[in-house]
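Peer 1: Predicted structure and sequence below. I'll ask about it afterward.
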Amino acid sequence: MTIHPEIGKILATLPAPPPGPLNPAAMRAGEAAQVALPADRLPLHAVEEATVVTPHGEVPVRIYTPVEADAYGLLVYFHGGAFFLGSLDTHDHVARALAKESGHKVISVGYRLAPEHAFPAGLDDCYAVVRWAAEQGESLGWDGKNLAIAGDSSGGTFAAAVAAKAHDDGFEKITHQILFYPSLDLDFDVDRYASLRENAEGYGLETAGLAPFNSFYLDSGADPADPLVSPIKRGDLTGLPPALVITAEHDPLRDEGELYGQRLKEAGVDARISRYSGANHGFVQNFSWIPDFYRPFHEVAGFLNARAAK
C-alpha cells in the first residue's frame, strides 16, 4: 500500500534538512513551537506534574488520570525523539490518548536527554520511575493488576530495555510492554534489514538520517552491541512481559521491530505484532488525527484490558 494520502501531502511540503551538523537546541525549540495550547488538548479528569526522587536524581513526570475511579491500572510511558529530542509536552497528546482509551493512569517520564547526559542516564530514569510506580502504588490508586510500560521510537528502545533490566533484576511486576515502531538495533548497517533499503527515502525518517540522529546517544557511551542499547541483541528473551509491537509499513525500522516480536514469540512470550499499512515512522505521534492511525490507542486498550481481566 502506498503512503496514506494525508501523510503524503505533508511529506511533500517538508523542506530539505539544513546543511551541517544537527543542532539539538534549535531542534528542541522547533518542536516546542508546535506543541498544542493547553486549551486545545484532550480533556481528562486530572493531569498533574510531579517529581520522582530516584537514586540518580529527580525525574519530572506528568500523571494523567482519565476518569474519577477508585483504582486504576498503571502505564508508564517513555516518549521518543532519538534520545535527544522529545519532552513531556511534545508527547502530551499521546499520553492523554493512552489514558483516555485504556482507562489506565498514565505516568509520562521526562527522562534526561543526550548529549547533555551520558548513557545510561535516560534509561536509568525510566527504570527508576517504573520501580517508583510499583512502590507508590497505593498513593497512585493502583489496582494491583496492570503495571505496563510503553514507548515510541527511542522510547520503545527504553521500554524493551527496561523490561529486560527488570527481569534480570528479579523485578517481575511489569505486566505488559508496548512498543510503537521501536528502534531496537542501533547498528545501522543498511544490509541488516530489508526495510532500511525499502523505506530509505521519502517517508519522513530516512535511513541516512539514523546515524546522525542517534549519534548524540551513541557518542555519550551507548554501545550498539549492548543489549540495553540494542535490545534485539539480547540472546535470551524468555520470561519477558507480554508484548504488543506496533510497526509502520513505510518505516526503515519496521523489520527490526517485527523481528523482535517474532523472537519474543519463539521464546514463549505472548507477543502480538501489528503493522499499520500506509503509515510511516512516528505516525502515532504525528498523525493520530487520521482515524485509521488513532486505532493503535484502541488496540493498546484491548491488549491491556483483556489481560487485566484474566
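Peer 2: That came through, no problem.
Peer 1: can we go C-alpha only for contacts and neighbour counts from here?
Peer 2: Noted.
Peer 1: Helices of this structure, start to end?
Peer 2: 5-13, 24-33, 92-102, 121-135, 137-140, 154-169, 194-198, 207-218, 254-266, 283-286, 291-308 (DSSP state H).
Peer 1: wait, what's in contact with the residue nearest to Val190 when sequence neighbours are not counted?
Peer 2: Once flanking residues are discounted, Val190 sits nearest to Leu196: 5.5 Å by C-alpha to C-alpha, 6 or more residues apart in numbering. Taking C-alpha atoms under 8 Å, 6 or more residues apart in numbering, we find Leu196 in contact with 190, 207, 251-253.
Peer 1: ok, of the residues you listed, which one's closest to Thr157?
Peer 2: Closest approach to Thr157 among the contacts of Leu196 (C-alpha to C-alpha): Leu253, at 11.6 Å.
Peer 1: Test my guess that that closest one contacts Ser183.
Peer 2: Yes: the criterion here is C-alpha atoms under 8 Å, and Leu253 meets it with Ser183 at 6.3 Å.
Peer 1: Alongside the first one, take a look at this:
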Amino acid sequence: MRTIVALAATGVAALAIRRCVALRKSISAAAPELRTPLLAASSIPFNRLTLPIVRFAMGRKSDPGPGITLSDHHLKDPDLDVLVLTPSEKPVLAPGVLWIHGGGFVAGTARFEAPWAGRLVTALGAIVVCPEYRLAPENPFPAGLDDCVAALQWMVKHADELGIDVERIAVCGASAGGGLAAAVVQRAFDEGIPLRAQGLVYPMIDDRTALRDDLTGKGELTWSASSNRWAWTAYLGRELRSSDAPDYAAAARRTDLSGLPPAWIGVGELDVFHDEDVAYAERLKAAGVPCELVTVPGMYHGADGLVQKASSMQSFQAGMLDFLRTHLG
C-alpha cells in the first residue's frame, strides 16, 4: 500500500504543477481572501489513479478542539464503527447531531472531519455521532446510506445512555456528507423518525449535474466536474443517466419534499453544486419547508476548510451553527 501511495503521490505532485498553471484564471475568480497556494494541490481530479493518495490524505486524524471527549463505538448489525464526540462537561440532556463526513462518497473518515464535529459540540453543547460509513466504489449505493441511517437509529435507540434528548436531533454533513444527510433526512421522515433540523453544507445531492456541460465558471477549483462524474458513477455503481436513479440515491430527485424538517443550505457561487443546491432550497421552500439558503460570492467548494481564518468562511460556518442553535434549543 505504501508503494502505491508513493507512486500516486509522485503523479499527483506532477499533476498539481500542471494544474496550477491551468487554474490561474479560475483562481483569480475566487474571492481574494480565499486564494491560497493549497488550491492547486486541492484541485486534483478524483479518479482511480488518484484515489489511493486522496484516501491517504483524508484518512489522517484531526483534532476536534479542546474540551471534547472522543469515544469509539461498534455496531454489530450492520458492522459499523461510529465516533461519538461529547462535551467534557457533559450536560444532563443535550441535543444530538448526526454529522456525516464528505469525500465524494469514495473517501474521507469521521476522524478527518473531527474539527467540524467539534465545532458542533462547542457551539451547541451537542453530542455528535459520526459514522464510518462504507465507501464506493467497493461499496456502491445503498451501502453508505444504509450505514448512516443505522447510525441515526442507534442514536435514537441509545439516546438515554448517550445523554441525547431524542426530541432534539439534527442531521448534518458537508459535500457528499451533505448529500447523504439530505437522503438520511428523507428516509427518516418516511420511516417515522422525528428530526428537528438538517444542515447541508454545499451538499452533493443531484447526479444529473454530472451530466451537464454548461458549468462554465463553476467546478473549476477543488471539486471539479470530472471528479463529480467519476464519483457519482462509483457511488451508483453504473453509468449515469438523466432518466432515473434509485430512491434516496440523489436527494434532489425526490418529488415530494413536504413535511421535511427545517433546512440550512450553504454553497459558494463557484461551486459545482451551486445550481443544484439553490434549486433544492427553492423547492423546499415551495413545499412549505423552512429553509435558509446562504450563497457566497467567490467561494469554491470546501473553501471553509482550506481558508478557515477568512472572515467570510467564519461567517459561513457560524450561519449554520446559529441555525442549529435556534432549532435545537
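Peer 2: Now that the structure is in, tell me what you want to look at. Bear in mind that the values here come from a model prediction, so they are computed numbers and not experimental data.
Peer 1: before we move on, back to that, which among the helices of the first structure is found nearest to Val52 of the first structure?
Peer 2: Of all the helices of the first structure, helix 121-135 comes closest under C-alpha to C-alpha, at 6.9 Å.
Peer 1: Go through the closest one and flag the buried ones.
Peer 2: 121-131, 133-134 (16 or more other C-alpha atoms under 10 Å).
Peer 1: One more: stretch 299-318 of the second structure?
Peer 2: Buried positions in stretch 299-318 of the second structure, judged by neighbour count with 16+ other C-alpha under 10 Å: 299-304, 306-307, 312-313, 316-317.
Peer 1: Same list (these) but as a markdown table, adding distance to Pro66 of the second structure.
Peer 2: A markdown table is the format used below for those (distance: C-alpha to C-alpha, whole Å):
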| residue | distance to Pro66 of the second structure |
| --- | --- |
| Met299 | 29 |
| Tyr300 | 29 |
| His301 | 27 |
| Gly302 | 23 |
| Ala303 | 23 |
| Asp304 | 20 |
| Leu306 | 21 |
| Val307 | 21 |
| Ser312 | 24 |
| Met313 | 21 |
| Phe316 | 22 |
| Gln317 | 18 |
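Peer 1: Of those residues, which is the nearest to Ala231 of the second structure?
Peer 2: His301 (15.1 Å).
Peer 1: hmm, back to that, more neighbours: which of Leu253 and Ser183 of the first structure?
Peer 2: Neighbour count, other C-alpha atoms under 10 Å: between Leu253 of the first structure and Ser183, Leu253 has more, with 30 against 27.
Peer 1: Residue in the second structure paired with that one?
Peer 2: Taking TM-score structural alignment for the superposition, Leu253 of the first structure sits opposite Phe273 in the second structure.
Peer 1: try Leu123 of the first structure
Peer 2: Correspondence of Leu123 of the first structure to the second structure, assessed by TM-score structural alignment: Leu145.
Peer 1: Does that match touch Gly179 like I think?
Peer 2: No: counting by C-alpha under 8 Å, Leu145 of the second structure does not reach Gly179; the two are 9.7 Å apart.
Peer 1: what's the longest helix anywhere in the second structure in contact with?
Peer 2: Using DSSP H to define each element, the second structure has its longest helix at helix 2-22. Residues from elsewhere that reach helix 2-22 of the second structure (C-alpha under 8 Å, 6+ apart): 39-41, 43-44, 49-50, 52-53, 56.
Peer 1: mind running it again at 10 Å?
Peer 2: Helix 2-22 of the second structure has contacts (C-alpha atoms under 10 Å, 6 or more residues apart in numbering) with 1, 23, 26-27, 37-45, 49-57, 221.
Peer 1: which among these end up buried?
Peer 2: If we count by 16+ other C-alpha under 10 Å, the contacts of helix 2-22 of the second structure have these buried: 23, 26-27, 39-45, 49-55, 221.
Peer 1: Quick check: buried residues in stretch 162-182 of the first structure?
Peer 2: 162-167, 173-182.
Peer 1: For that stretch, measure first residue to last.
Peer 2: End-to-end distance for stretch 162-182 of the first structure: 13 Å, by C-alpha to C-alpha, to the nearest Å.
Peer 1: hang on, the earlier thing: so the match of Leu253 of the first structure touches Gly219, yeah?
Peer 2: Yes: with contacts counted by C-alpha atoms under 10 Å, Phe273 of the second structure reaches Gly219, the gap being 7.7 Å.
Peer 1: what's the overlap in contacts for the two?
Peer 2: Shared contacts of Phe273 of the second structure and Gly219, counting by C-alpha under 10 Å, 6+ apart, come down to 225, 228, 300-301.
Peer 1: follow-up on the earlier one: now for Leu145 and Gly179 of the second structure: what residues contact both?
Peer 2: Contact with both Leu145 of the second structure and Gly179 is made by residues 105, 248-249, according to C-alpha under 10 Å, 6+ apart.
Peer 1: Among those residues, which one has the most neighbours?
Peer 2: Phe105 (28 neighbours).
Peer 1: That one -> the first structure?
Peer 2: Using TM-score structural alignment, Phe105 of the second structure lines up with Phe83 in the first structure.
Peer 1: Which residue is the nearest non-sequential neighbour of the residue nearest the centre of the second structure?
Peer 2: Nearest to the mean C-alpha position of the second structure, by C-alpha atoms, centre = their mean, lies Ala174 at 2.1 Å. Leaving aside its chain neighbours, Ala174 of the second structure sits nearest to Val201 (4.4 Å; criterion: C-alpha to C-alpha, 6+ apart).
Peer 1: what's that neighbour in contact with, if anything?
Peer 2: 102, 172-179, 181, 264-268, 277, 294, 301-302, 316-317, 320 are the contacts of Val201 of the second structure under C-alpha under 10 Å, 6+ apart.
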